[in-house]
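> Build me a structure from this.
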Amino acid sequence: MTKPDDIPAYIIAPDPDAPRLTRALTGVDHEGRACDISVVEERPLTIFLNGHEIVTAMTIGDYPEYLALGFLRNQGMLAADETVTGVDYDEDLETVVVRTQSQTTYEEKLKKKTRTSGCAVGTVFGDMMEGLDKVSLPPLEVRSSDLYRLASVINRTPSLYLQAGAIHGTVLCQGDRPLVYMEDVGRHNAVDKIAGWMFSERVGADDKLLYTTGRLTSEMVIKTALMGIPALASRSGFTAWGVEIARQVGLTLIGRMRGRRFVCLSGDERLVRDVDPDSIPEEDKKHRRKGAPG
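As a prediction, this is how the structure comes out:
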């Protein structure tokens, strides 16, 4: 699949032609004619932390190691300074086992709770909320010209979405440059893959922006904040709790990005409007991604 000349090469980008990510199926269209389409695959991936089974996620199957590392990081089960001794993926068993040099804080917590009360560890969401008190995000300046450039480039980049639909994209950006582009059937999976890449490569977050095609819910905001990324932008809309948390932690939150339009509901004082919106062309329909207006 070809790429327009003005779309930069990413450090990591989705490969819409990769095997096992899509499947060719035959259906019937609105006029009763046979038609061939590509649909996205979906398969389970079970994540283990040392000897503990943590979760089974439904995923498209690419970058399983990054997904496992990012999920554990975003859930607070793997500390930023943790020494990871192995990340082993077994395609046949559809499992990833992450091993650390010593017992993690999560495992100590799990052992303590099991011994004293027999209760469960608690909801993943609740564990994530506990980490927000420690979040301190830098006041990153976001330029509207960078937002317009990012949206244009990302929307036209060859992707599984443009080939088959039914998938979310998340992009780690620096200024007007996309760095890492991940896709998955779940928007949280795509974010976790990026978190896993950042953890694995020891990439800093202070000057980064996270772009997503998914809704800006409380959980998306929390994950971004816990990753240390100071700005989050989306084609889609907001939830009230997501906005409330973004304001609480000082996260710049921008949604409903379509063509020349966007809405900022948190961190407007850090937004620099350095370009006339009327000079920005509307999106070409053939490159237009869908997104809930919410």
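> For the rest of this, base every contact and every neighbour count on C-alpha atoms.
OK.
> Going toward the C-terminus from the longest helix seen in the chain, what's the next helix or strand?
Assignment by DSSP state H gives helix 187-201 as the longest helix of the chain. Using DSSP states H and E, the helix or strand that follows helix 187-201 in sequence is strand 209-212.
> Can you list the helices and strands that the following helix or strand past that following strand packs against?
Using DSSP H and E, the helix or strand that follows strand 209-212 towards the C-terminus is helix 218-226. Under the contact definition 3 or more C-alpha pairs under 8 Å, 6 or more residues apart in numbering; DSSP states H and E, helix 218-226 sits against helix 124-130, strand 231-234, helix 240-249.
> Let's compare: structure for the following, please.
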Amino acid sequence: MDNRVRNSMPMIKYDGNAFVDMEDEVAIEYPLTIFIDNEEFATMVCSPTNLEELVIGFLASEGMVRTFEDIESMVIDEGKGLVYVSLKVKQSINKEFYSKRFIGSCCGKSRQFYFHNDARTARTVLSKIQITIEQCFRLMKLMQEQSVDFQQTGGVHNAALCTADQLLYIQTDIGRHNALDKLYGICLKGKLPRNDKIISFSGRVSSEVLLKVAKMGIGIVLSKSAPTTLAIELANDLGITVVGFIRNHQFNIYSHSERIIEGKKGE
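Below you'll find the predicted structure:
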């Protein structure tokens, strides 16, 4: 399989006057099933790029591994869309645990987790990073400039791992959560520190996205789109700064505004 996220497909375009036979660039949708120690664990639908990093980040997000070294081996059959993972420490897989609704409380306040596993793996982010207003705009601009596949298809999401001053890695996928898992996998493989990093994101900040960011231990997520109410509640609870609608020299800060400052850092 070639390492692309889009293919040319035939289509008929109505141009306002007539029907015209043309080709369009369309995002590839690829099913991938993960087996852990010969037991089926999950099937995801993704873009067929950076599959190893995607699986590593997904397993870490699900609490199956904590470091890259927890994985003994990984074999990817791209033709069949299958991944076989062997863990150094064998675990029993309770699928109900990974899909069962969780409602708990913390100091009298209910945390709005959907699943038991999120309650187990999401942690309060203690990052002290701060960025300026101009850095918010610049990081979003850098991500959008490199989002070639989105420009061609309109059918994918992009997520970028950044420092305050530069974009380090950008990942593309039809699933916004998959793009974040790919970044998580890159961090784990490269043993990259994450408490001084920022996520620049193309899509809506849902509760699922916010929890992925929390599990990565990153304190700021920037988006050109909107957050959901549950994402904002979780962000306030988990110590994450959510900045949305970064467009036309404006943005909205929905949580932990202390990380967004005016002027130069240190002034």
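> what's the mean deviation for the longest helix of the first structure versus the second structure?
Superposing on the second structure and averaging over aligned pairs (mean C-alpha distance after the TM-score superposition for the first structure), helix 187-201 of the first structure comes out at 0.7 Å.
> matching residues in the second structure for that helix?
Here helix 187-201 of the first structure aligns to the second structure at residues 176-190, judged by TM-score structural alignment.
> list the buried ones in that stretch?
Buried residues in stretch 176-190 of the second structure, counting neighbours by 16 or more other C-alpha atoms under 10 Å, are found at 176-189.
> Tell me which residues are up against that stretch.
46, 50-58, 60-61, 67-68, 156-161, 169-173, 193-194, 203, 208-209, 212-213, 216 (C-alpha atoms under 8 Å, 6 or more residues apart in numbering).
> change it to 7 Å
Residues outside stretch 176-190 of the second structure that contact it (C-alpha atoms under 7 Å, 6 or more residues apart in numbering) are 46, 50, 53-54, 56-58, 67-68, 157-159, 161, 171-173, 203, 209, 212, 216.
> In PyMOL, how would I select just the buried ones from those?
In PyMOL, a selection of the buried entries from the contacts of stretch 176-190 of the second structure looks like this (16+ other C-alpha under 10 Å):
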select buried, resi 46+50+53+54+56+57+58+67+68+157+158+159+161+171+172+173+203+209+212+216
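> Which of the contacts of stretch 176-190 of the second structure fall within strands?
Cys46, His157, Asn158, Ala159, Leu161, Gln171, Thr172, Asp173 (DSSP state E).
> Output these in JSON lines, with distance to Asp149 of the second structure appended to each entry.
Shown next, in JSON lines, are these (distance: C-alpha to C-alpha, whole Å):
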{"residue": "Cys46", "distance to Asp149 of the second structure": "14"}
{"residue": "His157", "distance to Asp149 of the second structure": "9"}
{"residue": "Asn158", "distance to Asp149 of the second structure": "9"}
{"residue": "Ala159", "distance to Asp149 of the second structure": "12"}
{"residue": "Leu161", "distance to Asp149 of the second structure": "17"}
{"residue": "Gln171", "distance to Asp149 of the second structure": "10"}
{"residue": "Thr172", "distance to Asp149 of the second structure": "8"}
{"residue": "Asp173", "distance to Asp149 of the second structure": "9"}
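> biggest separation within those, which pair?
Greatest spatial distance among these (C-alpha to C-alpha): Cys46 and Leu161, at 19.1 Å.
> so what corresponds to Gly203 of the second structure in the first structure?
Per TM-score structural alignment, Gly203 of the second structure is aligned with Gly214.
> Quick check, its match in contact with Ala166.
No - at 11.6 Å, Gly214 of the first structure does not count as touching Ala166 under the criterion of C-alpha atoms under 7 Å.
> where do the helices sit along the first structure?
64-74, 105-116, 124-130, 144-156, 160-164, 187-201, 218-226, 240-249.
> what's the closest of these to Asp90 of the first structure?
Ranking the helices of the first structure by distance to Asp90 of the first structure, with C-alpha to C-alpha as the measure, places helix 64-74 first at 9.6 Å.
> and that closest one, which stretch of the second structure?
Against the second structure, helix 64-74 of the first structure falls on residues 51-61 (TM-score structural alignment).
> For that stretch, what is the distance to the chain centroid?
How far stretch 51-61 of the second structure lies from its chain's middle: 11 Å, per C-alpha atoms, centre = their mean, to the nearest Å.
> Pull the residues that contact it.
Residues outside stretch 51-61 of the second structure that contact it (C-alpha under 7 Å, 6+ apart): Val65, Arg66, Asn178, Asp181, Lys182, Tyr184, Gly185, Ile186, Lys212, Lys215.
> Quick check: the farthest pair among those residues?
Distance extremes for the contacts of stretch 51-61 of the second structure: the farthest pair is Arg66 and Asn178 at 17.8 Å, using C-alpha to C-alpha.
> Quick check: chain neighbours aside, which residue is closest to Glu258 of the second structure?
Using C-alpha to C-alpha, 6 or more residues apart in numbering and skipping residues adjacent in sequence, the residue nearest Glu258 of the second structure is Gln130, 7.6 Å away.
> aligned partner of that neighbour in the first structure?
Match for Gln130 of the second structure (TM-score structural alignment): Glu141.
> I'd like to know how many residues surround that match.
The number of residues packed near Glu141 of the first structure is 17, by other C-alpha atoms under 10 Å.
> can you tell me which residues contact it?
Contacts here follow C-alpha under 7 Å, 6+ apart; on that basis Glu141 of the first structure touches Arg270, Leu271, Val272.
> is it true that the first one touches Val142?
Yes - because the distance of 6.2 Å satisfies C-alpha under 7 Å, Arg270 of the first structure is recorded as touching Val142.
> The two: who's more crowded?
Val142 (24 against 15).
> I'm done for today, thanks for sticking with me.
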